[in-house]
Each structure stands twice: as C-alpha cells, then as structure tokens.
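K.L.:
Just a sequence and a predicted model for now, questions to come.
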Amino acid sequence: MRRSSRLLNNFMRSFSFHGQGPGTSARTARGRTDRVRDGERRRIDLATFECRDISRSTVLQRVCYDRAHHDLVVATGGSYARYCGVAAETADRLLGAPSMGQFFNQNIKREAPGGRYDCGA
C-alpha cells in the first residue's frame, strides 16, 4: 500500500464514529452533560452522542452522532441542527470527506422542514 493511502486510511479511522480512534464525549470538564438548543430553540441533550470539535471546516464547527438512535447534531454558523435517521456510514463519510461543508450541504442539510432527515416535532 502506498504511503499516502495508508495515511488517508489512518486519518479516516481516527475520525470514524465506529472505530476506536480518539474522540470526545459530550461531557464537560466538570462531568456535566452538554445540552444545546437547535435553531428552533428545542433542547438537545448530548449525553448519548459522541462529539467532535471540527477545526478543518469553514462550515461545520462541531459534529455529534448518536449511533443507537442514528441522530446527527451539527453546529454551523454558531447554531445547532439535529438530523434524524442518519446512517453511521453517512456520519463517517462526513467526517472523512475532503470538504466536510460540501459533503454536508450536498448529502445531509435540509432545505425545508419535512425534508430528508427531518426529526418531526
């Protein structure tokens, strides 16, 4: 295997929500669980989510995923949005995409309520 392929595979594994790579839980330094509000002011408890702060994207600041419920929470432009029914593979592909913002906009982002990955009321 070429060195560049090996580096990419290692990078992808380290950001996978499936793998044993490094990640951050949604717990704060004091042991409390993060709670955020989405754009519609609904509270989201991130206790069951695995969250990652994103520094390599100009669109996404944070990505959180709950494998058991297939829920994705993303911070974009300083506000949070929740996407339901997102497959783990899609969340992993988001984290490994060369352009996370482009992948998010093309494959996940809702254009209107009731659209793809809508969580309902």
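P.N.:
Ah, there it is. Residues are numbered from 1 along each chain as shown.

K.L.:
From now on I want contacts and neighbour counts done on CA atoms only, so please keep to that.
P.N.:
Will do.

K.L.:
and residue 105, what element?
P.N.:
Taking DSSP states H and E as the criterion, residue 105 maps to helix 100-107.

K.L.:
Show the secondary-structure elements that that helix is packed against.
P.N.:
helix 88-96 (3 or more Cα pairs under 8 Å, 6 or more residues apart in numbering; DSSP states H and E).

K.L.:
Between helix 88-96 and the helix holding residue 105, find me the angle.
P.N.:
150 degrees (axes from the mean of the first three to the mean of the last three Cα atoms, to 10 degrees).

K.L.:
For helix 100-107, what is the distance to the chain centroid?
P.N.:
Centre-to-centre, helix 100-107 and its host chain are 12 Å apart (Cα atoms, centre = their mean, to the nearest Å).

K.L.:
Only the buried residues of it, if you could.
P.N.:
Across helix 100-107, burial judged by 16 or more other Cα atoms under 10 Å covers 100-101, 103-104.

K.L.:
Presented hereafter is structure B, for comparison with structure A:
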Amino acid sequence: MSARAAIVGVALVAASGSLSAETVDVKYRGPVDLVKFECTGELDSSVVKRVCYNAEHSYMLIRLKQTWYHYCEIDQGTVDALLAAESKGRFYNSNIKDSGTGGKFGCRDKPVPEF
C-alpha cells in the first residue's frame, strides 16, 4: 500500500468516526454531545422514546416523543426503575417529571454539568 493510500484510509476512518458522533438538542439547555452518555436504543413506549445517562454526573437526558429534556442529580436506581417499568410514561410522570417548581430532579436549582 502506498503512503498516499494509507493517508486516505486513515482520513476515511477518522471521518466515519466523526459521523457516528451524536448531538441532541435539549430543551432549556441546547446541544449536548452524547459521547459521554450510556444511551438506550429506541424504546417501545408511546411517550418515552430514548434515555441517556451519565453516571459520573447523575445526569439524564430523556426524549419524550420528539423532544429531549434533562434531569440533574438523578440516581442510577431511578433510571434503572424507569427502564424496567411496564409503563415508562406512567413511571416518568409519577417519579421524575418536573412540577412547576422544578421537581426532585429538575435542573433549575442544581448545577448542570458541562459536556
């Protein structure tokens, strides 16, 4: 293989790696790169479509229908219970969803991690 072919091959690998990166637009926050999150695939739920969690910062991103939201200081146990729930939408509404004042896991009065 020529040096030129090797360089082109490396460039293609680098380009394809950047194409696999995923950034989502989170309501009330803006764009977030998912590289530091553990994410589910598409979920079989009419409301909760995808969940991404960063355990280091206890920070969850959740896509409800077509909109991404974020939650701060949310423990792994709550995220696991959400994913195991028979009705993820019902669990979300009862245990995670913000009230008008921010709720238990709302980020309004908590530090939001930088990514």
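P.N.:
Perfect, thanks for sending it. Quick caveat, the model's predicted, so the values are computed rather than measured.

K.L.:
Determine the three-state secondary structure at the spatially most central residue of the first structure.
P.N.:
By Cα atoms, centre = their mean, the first structure has its centre lying nearest to residue 63, at 2.9 Å. Three-state call for residue 63 of the first structure (DSSP: H, G, I helix; E, B strand; the rest coil): strand.

K.L.:
That one -> the second structure?
P.N.:
Superposed on the second structure with TM-score structural alignment, residue 63 of the first structure falls opposite residue 51.

K.L.:
Quick check: end-to-end length of stretch 73-80 of the first structure?
P.N.:
End-to-end distance of stretch 73-80 of the first structure (Cα to Cα, to the nearest Å): 7 Å.

K.L.:
In the second structure, which residue range corresponds to it?
P.N.:
By TM-score structural alignment, stretch 73-80 of the first structure lines up with residues 61-68 in the second structure.

K.L.:
Quick check: buried residues in the matching stretch?
P.N.:
For stretch 61-68 of the second structure, by 16+ other Cα under 10 Å, it's 61-64, 68.

K.L.:
Please list the members of these that lie in strands.
P.N.:
The strands, defined by DSSP state E, take in 61-64, 68 from these.

K.L.:
What is the longest helix of the first structure by residue count?
P.N.:
helix 3-15 (DSSP state H).

K.L.:
corresponding residues in the second structure for it?
P.N.:
Against the second structure, helix 3-15 of the first structure falls on no residues (TM-score structural alignment).
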